[in-house]
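Asker: Have a look at this prediction, sequence included:
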Amino acid sequence: MSLPEPTFDYEACLTRCAQGDQQALRVLYDQESARLLGVAKRIVGDNALAEDIVHDAFIKIWARANSYDSSRGSARGWIFSVTRHLALNFIRDNANHALADELDHESMADQASPGIADSFEYRARSGRIYTCLEQLEPARRNCILHAYVDGYSHAQIAQKLGTPLGTVKAWIKRSLLALRECMG
């Protein structure tokens, strides 16, 4: 008869990190780095970039472990949140750089998109993902952008759009499938 594996104590590990215990960071890295790499890779789509993001996440986890507040969520959730936000920031920053480069090459008047009725201004000329996003209905496109650019939860998106949570989840799921097929 095998004994159940002991539950990993993320909160204690973060507390030890906040106290300067480098071994605690190593234990945390061994416990979660592979899963965090998967999260980062899903967001940025590149293994090398995802590895850099996970590295930066552990530096941030180490430096900000004392800012973890158990009343706001689980320690494991906080660790994943740090990684996810870094990955999303990378995507957003690169999109902003691409947009700035595009604006340098064309005038603002040439880039105006008066037919876009949703709340996001984006440029369809700068990459395949924008072409694929443009093919989505505005409400579904907004859900994707709120989730993966703004970092909103499904519940936050539902509240912001005044749409039922189940509908938002379904739109995001179907939109991700459509984007995957379009990018294919």
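Answerer: Structure received.
Asker: Could you use CA atoms for every contact and neighbour count after this?
Answerer: Fine.
Asker: which residues touch Thr7?
Answerer: Counting by CA atoms under 8 Å, 6 or more residues apart in numbering, Thr7 makes contact with nothing.
Asker: Following element in sequence after the helix or strand hosting Cys132, please.
Answerer: Using DSSP states H and E, Cys132 sits within helix 128-134. Scanning forward in sequence from helix 128-134 by DSSP H and E, the next helix or strand is helix 138-148.
Asker: buried stuff in that following helix?
Answerer: Neighbour counts over helix 138-148 (16 or more other CA atoms under 10 Å) mark Pro138, Ala139, Arg140, Arg141, Asn142, Cys143, Ile144, Leu145, His146, Ala147, Tyr148 as buried.
Asker: can you redo those as CSV with distance to Ala63?
Answerer: Listed next are the buried residues of helix 138-148 as CSV, based on distance: CA to CA, whole Å:
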residue, distance to Ala63
Pro138, 39
Ala139, 38
Arg140, 37
Arg141, 35
Asn142, 34
Cys143, 32
Ile144, 31
Leu145, 29
His146, 28
Ala147, 26
Tyr148, 25
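Asker: Quick check: of those, which lies closest to Val27?
Answerer: Tyr148 (29.3 Å; CA to CA).
Asker: which one among the buried residues of helix 138-148 gets closest to Asp52?
Answerer: Of all the buried residues of helix 138-148, Tyr148 has the smallest distance to Asp52: 18.7 Å, by CA to CA.
Asker: Which element, helix or strand, includes the closest residue to the closest one other than its chain neighbours?
Answerer: For Tyr148, ignoring the flanking residues on the chain, the nearest one in space by CA to CA, 6 or more residues apart in numbering is Leu88 at 6.4 Å. Element membership of Leu88, judged by DSSP H and E, is helix 75-105.
Asker: Would you mind measuring from the nearest residue to Trp62 once chain neighbours are set aside to Leu36?
Answerer: Leaving aside its sequence neighbours, Trp62 sits nearest to Cys17 (CA to CA, 6+ apart; 6.0 Å). The gap separating Cys17 from Leu36 is 18 Å, by CA to CA, to the nearest Å.
Asker: got another, please set it beside the one above:
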Amino acid sequence: MNQELVPLEDLLSKTASGDRIAFKTLYERSSAKLFGVILRILKNREKSEDVLQDVFLKIWQKAGSYDPAYGRPITWMATIARNRAIDIIRATRPETTVDEPGDEEEIFRLGGQDAQQVGFEDLETLRICLGEMKSDVRQYVLLAYYEGYSREELAERFDAPIGTIKTRLRRGLLALRTCLEKA
């Protein structure tokens, strides 16, 4: 079977079994999207390229832990990429504490589609949904999930308690999800 037609779930499963050809195909089909996630956070092409290699090493090592019940493969891999990029940022800002895992991963579950399947209409729907949010909540969501800001950094930036930031992020994600589901 042509590897280009194999679903990402199957490629991850084969990668978990040590199949290097499946891993190569997985890389070819997902690296551009993952690089985009990393670059959006780090804003440095050279660092992003290095982090991408780290991410694929982790995917190779952890492919067996992927569970389709929790989302699509690209979502799982994008979460790994995002977390690694944020780790790099936090390493350069040691005064920032690390958040507990949780709601911040929700943003990747909202769309859960392979980058090749996301069309202009989907992007337009996302833009409209973001536009319907209160401007401060939209700013929190975009800074947290696309720029890699931690809750602590947002609290400091907006001079607000961390609990308030956490609540606004959660409400923002729920509003975004509701809007996207209606579309």
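Answerer: That came through, no problem. From a predicted model like this one, the values you see are computed outputs, not experimental measurements.
Asker: Superposed, what's their TM-score?
Answerer: Overlay of the two chains. TM-score (TM-score structural alignment, normalised by the length of structure 2): 0.55; 121 aligned residues with a CA RMSD of 3.2 Å.
Asker: Pull the contacting residues for the aligned partner of Arg82 of structure 2 in structure 1.
Answerer: Matched to structure 1 by TM-score structural alignment, Arg82 of structure 2 sits across from Arg84. Arg84 of structure 1 is in contact with Val39, Ala40, Ile43, counting by CA under 8 Å, 6+ apart.
Asker: close enough to count as contact, the second one and Thr83?
Answerer: Yes - using CA atoms under 8 Å, Ala40 of structure 1 and Thr83 qualify as a contacting pair, with a distance of 6.8 Å.
Asker: what do those two both touch?
Answerer: Taking CA under 8 Å, 6+ apart as the criterion, Ala40 of structure 1 and Thr83 both touch Ile53, Val54.
Asker: Next, Leu176 of structure 2: secondary structure please.
Answerer: Taken by DSSP: H, G, I helix; E, B strand; the rest coil, the conformation at Leu176 of structure 2 corresponds to helix.
Asker: Leaving out chain neighbours, which residue sits closest to it?
Answerer: Using CA to CA, 6+ apart, the nearest residue to Leu176 of structure 2 is Cys129, at 6.1 Å.
Asker: what comes into contact with the helix or strand hosting that neighbour?
Answerer: Using DSSP H and E, Cys129 of structure 2 sits within helix 120-132. Helix 120-132 of structure 2 is contacted by residues Arg138, Leu176, Cys179, Leu180, Ala183 when judged by CA under 8 Å, 6+ apart.
Asker: any idea what Asp67 of structure 2 aligns with in structure 1?
Answerer: Residue pairing (TM-score structural alignment): Asp67 of structure 2 is matched to Asp69 of structure 1.
Asker: Next, count neighbours for Val6 of structure 2.
Answerer: 13 (other CA atoms under 10 Å).
Asker: what's the answer for the one 3 residues further on, then?
Answerer: Neighbourhood size, Glu9 of structure 2 [other CA under 10 Å]: 17.
Asker: quick one on the thing from earlier: residues in structure 1 aligned with the helix holding Cys129 of structure 2?
Answerer: The aligned range for helix 120-132 of structure 2 is empty, by TM-score structural alignment.
Asker: follow-up on the earlier one: which part of structure 2 matches the next helix-or-strand element following the helix holding Leu88 of structure 1?
Answerer: Using DSSP H and E, the helix or strand that follows helix 75-105 of structure 1 towards the C-terminus is helix 108-111. Aligned by TM-score structural alignment, helix 108-111 of structure 1 corresponds to no residues of structure 2.
Asker: Just the buried positions in stretch 60-78 of structure 1, please.
Answerer: Within stretch 60-78 of structure 1, the residues that count as buried by 16+ other CA under 10 Å are Ile61, Trp62, Ala65, Tyr68, Ala75, Arg76, Trp78.
Asker: what does it contact?
Answerer: Tyr10, Glu11, Leu14, Thr15, Cys17, Ala18, Leu25, Ile79, Val82.
Asker: ok, of these, which one's closest to Glu51 of structure 1?
Answerer: Val82 (14.1 Å).
Asker: higher neighbour count, Cys17 and Leu36 of structure 1?
Answerer: Set Cys17 of structure 1 next to Leu36 and count neighbours by other CA under 10 Å: Leu36 wins out with 25 against 22.
Asker: what does that one align to in structure 2?
Answerer: Aligned partner of Leu36 of structure 1 by TM-score structural alignment: Leu34.
Asker: quick one: that match from Gln53 of structure 2, how far?
Answerer: Leu34 of structure 2 is 10 Å from Gln53 of structure 2, by CA to CA.
Asker: ok, now Ala69 of structure 2?
Answerer: 26 Å.
Asker: got it, and Ala85 of structure 2?
Answerer: 12 Å.
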